[in-house]
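> Starting from these lines, generate the structure:
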Amino acid sequence: MATTIGTTGTTAEAVRMTAWVRGRVQRVGFRWFTREEALRIGRLAGFAVNLGDGRVHVVAEGAPEHCEALLRWLRAGDTPGEVEGVTEIWGSPRGGYDGFEIR
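I've put the predicted structure just below:
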């Protein structure tokens, strides 16, 4: 596993959080706001992409607490549109991302 340096200066294992967000989440700026939140949280790499079935697929890699913060935001209701639910899985980071992007 990769390691990251947390905001407290401690070393933590990096994780990969993959989420599928369902509801009215396309054509409302959801991917843009997800990227902005990931940048606000900081030290996250990954992407947000629309899927053909109306969901948004979000992948974030970084410190567990940063990925958990993004997941909390996805579920909090402060997002554009209307989130009906979020399903996530956790795993090891794969790397290869240059920051957090919209696809």
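> switch to C-alpha atoms for all contacts and neighbour counts from now on
OK.
> Quick one: the helices in this structure, in order.
Assignment of helices within the chain using DSSP state H yields the ranges 30-41, 64-76.
> and the shortest one, what other elements does it pack with?
In terms of contacts (3 or more CA pairs under 8 Å, 6 or more residues apart in numbering; DSSP states H and E), helix 30-41 is packed against strand 45-50, helix 64-76, strand 100-102.
> Next, the second sequence, to be compared with the first:
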Amino acid sequence: MSDQIICRRLRIHGRVQGVGYRMSTVHKANSLSLTGWVRNLPDGDVEALACGAPADVDALIIWCRQGPPAARVLSVDVDETSADPGLRRFEVR
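Model (predicted):
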């Protein structure tokens, strides 16, 4: 088993605000034992930072491409980023 931790920054485009996307993302991320955050952006997108085991981060990315039932995700941009050592949990910002 690997102790490797990766971090990815996600930008989710579509109808993703006002549909429970952030809280659903927190619940999914917590179920995967990830750290990071999720927040609404002024342009209507949602941004997230997810850190954890590679398979768990990948699972969250797959989930984000669909999101909660009321969301209509058009696309998800994913970028590698460095870890934030201050992260202890996954939260809404």
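> Just give the TM-score of the two.
The pair, once superposed, lands on a TM-score of 0.91 when counted by TM-score structural alignment, normalised by the length of structure 2; 92 aligned residues with a CA RMSD of 1.2 Å.
> sorry, back to before: now render the helices of structure 1 as JSON lines, adding distance to Tyr97 of structure 1 and mean neighbour count.
Listed next are the helices of structure 1 as JSON lines, based on distance: least, CA to CA, whole Å; neighbours: other CA atoms under 10 Å:
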{"stretch": "helix 30-41", "distance to Tyr97 of structure 1": "13", "mean neighbour count": "18"}
{"stretch": "helix 64-76", "distance to Tyr97 of structure 1": "15", "mean neighbour count": "17"}
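> Would you mind putting the ones you listed into JSON lines with distance to Val86 of structure 1 alongside?
Shown next, in JSON lines, are these (distance: least, CA to CA, whole Å):
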{"stretch": "helix 30-41", "distance to Val86 of structure 1": "13"}
{"stretch": "helix 64-76", "distance to Val86 of structure 1": "7"}
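> What does Val59 of structure 1 correspond to in structure 2?
When structure 2 is aligned by TM-score structural alignment, Val59 of structure 1 is paired with Leu49.
> what residues are up against that match?
Cys7, Arg8, Arg9, Leu10, Gly36, Trp37, Val38 (CA atoms under 8 Å, 6 or more residues apart in numbering).
> Then Ala69 of structure 1?
Ile41.
> Identify the residue of structure 2 aligned to it.
In structure 2, Ala69 of structure 1 lands on Ala59 (TM-score structural alignment).
> Where in structure 1 does stretch 7-19 of structure 2 fall?
Using TM-score structural alignment, stretch 7-19 of structure 2 pairs with 16-28 in structure 1.
> Which residues does that stretch contact?
By CA under 8 Å, 6+ apart, stretch 16-28 of structure 1 touches 50, 54-62, 67, 71, 74, 80-94.
> on that earlier part again, right, so of the helices of structure 1, which gets closest to Thr11 of structure 1?
helix 64-76 (11.1 Å; CA to CA).
> residue nearest the centroid of structure 1?
Ala60 (4.2 Å; CA atoms, centre = their mean).
> in terms of contact, does it touch Leu44 like I think?
Yes. Using CA atoms under 8 Å, Ala60 of structure 1 is in contact with Leu44, at 6.1 Å.
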